[in-house]
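Engineer: Sequence first, then the predicted structure, then my questions.
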Amino acid sequence: MERHLRKPFQGVLNIIRFNWHFYVLAFALITSLFTITVLFPNHFNWIGYLLIIGIILGTTLSLVASYYIYDLSNLYSLNWLGDLTIKQRSELLNINAGFDETSYLLKQKFAGCNLTVMDFYKSAKHTEISIERARKAYPPYPNTMLIETTNIGLSAKSIDCVFVILAAHEIRDRQEQIIFFKQMKQALRADGKIIVVEHNRDIYNFLVYNIGCFHFFSPRRWKEVFKNAGLALMQVKKITPFINIYYLT
């Protein structure tokens, strides 16, 4: 199997590539504000300069944080799975929301296991243009199955480990989230596990992503969803201050 390695700066460059419209807008705002303050000098020019500095600092901070999370950290090395015991020939399931950066990496790490990949992306529900661009740039993993979050179609006690990496937050409705995880619970074998990786809606993510952090959910929300789905939370780990890993059974 061809080895898939992430390139330097791949994470932060993908963010710019798939969300370029935000950076064009930021540049347009900076240019407009600067032009206005130069052409129409007055006692309120300091407000314009303050806004310019704020836009530059906010944009720079989010990109630096993204580089730290997606390129410098061990998120995509999967080293944080070192304590996870997965036997040869185990049945693994990786579920994504339209943009899959982890299936090839999981297959490399657990080469002796059978990996099934599912995608619950629906263009009518997930309307972000960034996901559309990402899907065009990165073809799906071979034989990826398109699913409904409320009808995954898994047989009972058929899976040893499920991975949901940076995808579950795309399910916005609480009850839909519970149904989604209930199905995984039913599909787990006796010693099966579910690994969920998510950004947090917290002060750290707010400081670097501003209102973008409200696209994520709080750890409290996830713990309530897991509990209502009948799952036991065994452990919570962190990959940087911005991301939590939930180990469930």
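Structural biologist: On my side now, so go ahead.

Engineer: drop to CA atoms for contacts and neighbour counts, all remaining ones
Structural biologist: Fine.

Engineer: Just give me the longest strand of this protein.
Structural biologist: strand 188-199 (DSSP state E).

Engineer: ok, the one residue sitting closest to the centre of the chain to T37 distance?
Structural biologist: By Cα atoms, centre = their mean, the chain has its centre lying nearest to L166, at 2.5 Å. Distance, L166 to T37, by Cα to Cα, to the nearest Å: 42 Å.

Engineer: got it, and I165?
Structural biologist: From I165 to T37 the distance is 45 Å (Cα to Cα).

Engineer: More neighbours: which of those two?
Structural biologist: I165 (22 against 16; other Cα atoms under 10 Å).

Engineer: what comes up buried for the longest strand of the chain?
Structural biologist: For strand 188-199, the neighbour count (16 or more other Cα atoms under 10 Å) marks 188-189, 192-199 as buried.

Engineer: and those residues as TSV, adding distance to F44?
Structural biologist: Shown next, in TSV, are the buried residues of strand 188-199 (distance: Cα to Cα, whole Å):
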residue	distance to F44
L188	62
R189	66
G192	62
K193	58
I194	55
I195	52
V196	49
V197	46
E198	42
H199	39
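
Engineer: second one coming, line it up with the first:
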Amino acid sequence: MGLKRAPFQGVINILRFNWHFYVIAAVLLLFALGLQIIAPFYLQSILFWLALLGITTVIFTLLVSYYIYDYSSLYQLGWLPNLNDKKVLNINAGFDETSEIIRDDFPNIDLTICDFYDSEKHTEVSIERARLLYPPSSNTVKVNAQNLPFKDNTFSVVIAMFSAHEIRNTEERELFFKELKRVMKEDGQIFVTEHLRDSFNFIAYTIGFFHFYSRSNWLKIFKNAGLRLVKEGKTTPFVSTFILHKNGATN
């Protein structure tokens, strides 16, 4: 596919958006190493191994992130069908990395870009930083995730990549998917790409995996919204894409 991301773009963005975590980790590391100098002998070994574990965890997380966001085929969006001559909704939560790629790959697409970011609900500082560094494009439509400004049965394809998990309230997330179902044509498809709260993401991100939702949680959300899972795939062991149809659709 055509448009290429910059080398190390994914890892660099992670560092830029979440630099406070790495500053805290560095301070704790320096504190542990400094404490080791004055600590009793029996504690020195413990502090050393704790510091080594911390360094290893940070490095491993960044290596996994490089693998996911820079090395793998994730942003080739290979799960998407041919979108030329189709009316498509791409909906994000304040940070859009895919619309430019989609436009480049499918020049005849009828693409609508929406952003449901709400500073009162979505309070993560990383999103604020992402928006400052990558402001929404001028043709992005600001929307309410529970009340999309589109008629029923408007879009053939709906794409929600790394966005739906930012709706932290379960009821609101269900309403969001009910809205996606409403604006999607009867024979349309929804593509939802997310990290999962599973063993792979725990190994990669330790307690950070709590920011994600489990597969069973997503399946419950889809079912309650009246959507049917027709296919599930993984670009890497760390990222899943769910392909959804309306219940009753036969395609």
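Structural biologist: Received it, and whenever you're ready, just let me know what you need. Since the model is a prediction, treat every value here as computed from it, not as a measurement.

Engineer: quick one: which of the buried residues of strand 188-199 of the first structure is nearest L106 of the first structure?
Structural biologist: The shortest approach to L106 of the first structure among the buried residues of strand 188-199 of the first structure belongs to I195, at 12.3 Å (Cα to Cα).

Engineer: Can you tell me what that closest one aligns to in the second structure?
Structural biologist: Matched by TM-score structural alignment, I195 of the first structure corresponds to F191 in the second structure.

Engineer: again, but for F180 of the first structure
Structural biologist: So, by TM-score structural alignment, F180 of the first structure is matched to F176.

Engineer: returning to what we had before: farthest pair in the buried residues of strand 188-199 of the first structure?
Structural biologist: Applying Cα to Cα across the buried residues of strand 188-199 of the first structure, the maximum distance is between R189 and H199, 27.5 Å.

Engineer: hmm, back to that, contacts for whichever helix or strand comes after the longest strand of the first structure next, please.
Structural biologist: Counting by DSSP states H and E, the element after strand 188-199 of the first structure in chain order, helix or strand, is helix 203-209. Here helix 203-209 of the first structure makes contact (Cα atoms under 8 Å, 6 or more residues apart in numbering) with 58, 61-62, 65, 199, 212-214, 241-242.

Engineer: mind checking how far helix 203-209 of the first structure is from the chain centre?
Structural biologist: 15 Å (Cα atoms, centre = their mean, to the nearest Å).

Engineer: buried set for the longest helix that the first structure contains?
Structural biologist: For the first structure, the helix with the greatest residue count under DSSP state H is helix 45-67. By 16+ other Cα under 10 Å, the buried positions in helix 45-67 of the first structure come out as 48, 52, 55, 58-59, 62-63, 65-67.

Engineer: before we move on, what about stretch 4-13 of the first structure?
Structural biologist: Applying 16+ other Cα under 10 Å to stretch 4-13 of the first structure flags 11-13 as buried.

Engineer: what range in the first structure matches stretch 97-108 of the second structure?
Structural biologist: Stretch 97-108 of the second structure corresponds to residues 101-112 in the first structure, going by TM-score structural alignment.

Engineer: now swap in stretch 203-212 of the second structure and tell me
Structural biologist: Counting by TM-score structural alignment, stretch 203-212 of the second structure corresponds to 207-216 in the first structure.

Engineer: and which of the contacts of helix 203-209 of the first structure is nearest to E91 of the first structure?
Structural biologist: Distances from E91 of the first structure to those, taken by Cα to Cα, are shortest for H199, at 26.3 Å.

Engineer: leaving aside the residues next to it on the chain, what's closest to that closest one?
Structural biologist: Spatial nearest neighbour of H199 of the first structure, excluding adjacent residues (Cα to Cα, 6 or more residues apart in numbering): I243 at 4.4 Å.

Engineer: What lines up with the one you found in the second structure?
Structural biologist: For I243 of the first structure, the aligned position in the second structure is V239, judged by TM-score structural alignment.

Engineer: Can you name the residues in contact with stretch 110-118 of the first structure?
Structural biologist: Residues from elsewhere that reach stretch 110-118 of the first structure, judged by Cα under 8 Å, 6+ apart: 86-96, 103, 107, 141, 143-147.

Engineer: I59 of the second structure and G208 of the second structure, how far apart?
Structural biologist: Here I59 of the second structure is placed at a distance of 15 Å from G208 of the second structure (Cα to Cα).

Engineer: brain fart, Q146 of the second structure
Structural biologist: Applying Cα to Cα to Q146 of the second structure and G208 of the second structure gives a distance of 27 Å.

Engineer: Tell me which of those two has more neighbours.
Structural biologist: Legend: neighbour count by other Cα under 10 Å for Q146 of the second structure and G208, higher for Q146 (16 against 12).

Engineer: my guess is that one meets L180, correct?
Structural biologist: No: with contact defined as Cα atoms under 8 Å, Q146 of the second structure does not count as touching L180 (9.2 Å).

Engineer: which strands and helices sit next to the longest helix of the first structure?
Structural biologist: helix 10-18, helix 20-39, helix 203-209 (3 or more Cα pairs under 8 Å, 6 or more residues apart in numbering; DSSP states H and E).

Engineer: any idea of the angle that helix forms with helix 20-39?
Structural biologist: Orientation check (axes from the mean of the first three to the mean of the last three Cα atoms, to 10 degrees): helix 45-67 of the first structure against helix 20-39 gives 160 degrees.

Engineer: Average offset of helix 45-67 of the first structure relative to the second structure?
Structural biologist: Comparison of helix 45-67 of the first structure with the second structure after fitting gives an average deviation of 0.8 Å (mean Cα distance after the TM-score superposition for the first structure).

Engineer: all strands of the stretch 51-200 of the second structure, in order?
Structural biologist: 87-92, 110-115, 140-142, 155-161, 184-195 (DSSP state E, counting those that start in this stretch).
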